[in-house]
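Novice: sequence unknown, structure follows:
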């Protein structure tokens, strides 16, 4: 049963219900795919960040290329390592989208 603005029960077809489920799940998956790109950004560099003390210049690029060859994935060395290391925004976004998808799937299961 769907509820309108007046909070009155309105008959709903099974097709409408599954259409809503499909749309919710596909939206979450689309957002997760967008977020997943951020997982390939690696702030690999030197210590302390950005100063080139202790490691030769270009070590981040070299390590990323080596990881790409070993894993057959497409990691990238981010240009602003301070921003990547200082915040958890991307992980929070991914976690939120995974949590939202889990809730949607649980709702589908319970109905």
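Specialist: Structure's in. What do you need? Everything quoted here is computed from the prediction, not taken from an experiment.
Novice: alpha carbons only for contacts and neighbour counts from here, please
Specialist: Will do.
Novice: and residue 76, how far is that from residue 34?
Specialist: 15 Å (C-alpha to C-alpha, to the nearest Å).
Novice: Neighbour count: the two, which is higher?
Specialist: Legend: neighbour count by other C-alpha atoms under 10 Å for residue 76 and residue 34, higher for residue 76 (21 against 12).
Novice: Identify the residue spatially nearest to the more buried one, adjacent ones excluded.
Specialist: Nearest non-adjacent residue to residue 76, counting by C-alpha to C-alpha, 6 or more residues apart in numbering: residue 41, 5.0 Å away.
Novice: My read is that that neighbour contacts residue 83, right?
Specialist: No. Assessed by C-alpha atoms under 8 Å, residue 41 is found out of contact with residue 83, at 11.6 Å.
Novice: So for the two, which sits in the more crowded spot?
Specialist: Shown here are residue 41 and residue 83; by other C-alpha under 10 Å, residue 41 has more neighbours (17 against 12).
Novice: related to what we said a few turns ago, residue 95 versus the residue nearest to residue 76, what's the distance?
Specialist: 17 Å.
Novice: next one: residue 2
Specialist: Residue 2 is 29 Å from residue 95, by C-alpha to C-alpha.
Novice: Comparison target, given below:
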């Protein structure tokens, strides 16, 4: 399998990209990206700055949204809902793990 080096991206908290870059890399439409921004799934570095810029880690989020859209044939509202729910699940898992750590419990194995 040949991997094209132009697809490699170093994701870190300091690097930023434009909205247009997110659209191009992910395959989302401008409208789909706007919905994700409006619903807080993707947050700009500075909401008042024009043009908006985003932490580069949102390339992964936008790409996941596009895959969900394609795999489940979702409209843009469905994509936003799915991504919002996935984000909330991730937040709850982090809270649960933190609570377990405070109580001194590791991850329990069922059965």
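Specialist: Structure's in. What do you need? Being a predicted model, the structure only gives us computed values, none of them experimental.
Novice: Once they're superposed, what TM-score comes out?
Specialist: Overlay of the two chains. TM-score (TM-score structural alignment, normalised by the length of structure 1): 0.31; 51 aligned residues with a C-alpha RMSD of 4.5 Å.
Novice: and residue 31 of structure 1, how many neighbours does it have?
Specialist: Neighbour number of residue 31 of structure 1 under other C-alpha under 10 Å is 15.
Novice: quick one: contacts for it?
Specialist: Shown in contact with residue 31 of structure 1 (C-alpha atoms under 8 Å, 6 or more residues apart in numbering): residue 97.
Novice: Now do the buried residues in the top helix by length along structure 2.
Specialist: The longest helix of structure 2 (DSSP state H) is helix 76-103. Using 16 or more other C-alpha atoms under 10 Å as the burial criterion, the residues of helix 76-103 of structure 2 that qualify are 76, 78, 79, 80, 81, 82, 83, 84.
Novice: packing partners for that helix?
Specialist: Contacts defined by 3 or more C-alpha pairs under 8 Å, 6 or more residues apart in numbering; DSSP states H and E place helix 76-103 of structure 2 against helix 30-38, helix 58-72.
Novice: is it possible to export the ones you listed to TSV including distance to residue 16 of structure 2 and mean neighbour count?
Specialist: Output for those, formatted as TSV (distance: least, C-alpha to C-alpha, whole Å; neighbours: other C-alpha atoms under 10 Å):
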stretch	distance to residue 16 of structure 2	mean neighbour count
helix 30-38	15	17
helix 58-72	9	18
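Novice: and the ones you listed as TSV, adding distance to residue 103 of structure 2?
Specialist: Formatted as TSV, these follow (distance: least, C-alpha to C-alpha, whole Å):
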stretch	distance to residue 103 of structure 2
helix 30-38	36
helix 58-72	32
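Novice: Doesn't residue 54 of structure 2 lie inside a helix?
Specialist: No. Secondary structure of residue 54 of structure 2 (DSSP: H, G, I helix; E, B strand; the rest coil): strand, not part of a helix.
Novice: residues near it, how many?
Specialist: Residue 54 of structure 2 has 22 nearby residues by other C-alpha under 10 Å.
Novice: Please look at it and residue 23 and confirm they touch.
Specialist: No. Judged on C-alpha under 8 Å, residue 54 of structure 2 makes no contact with residue 23 at a distance of 11.7 Å.
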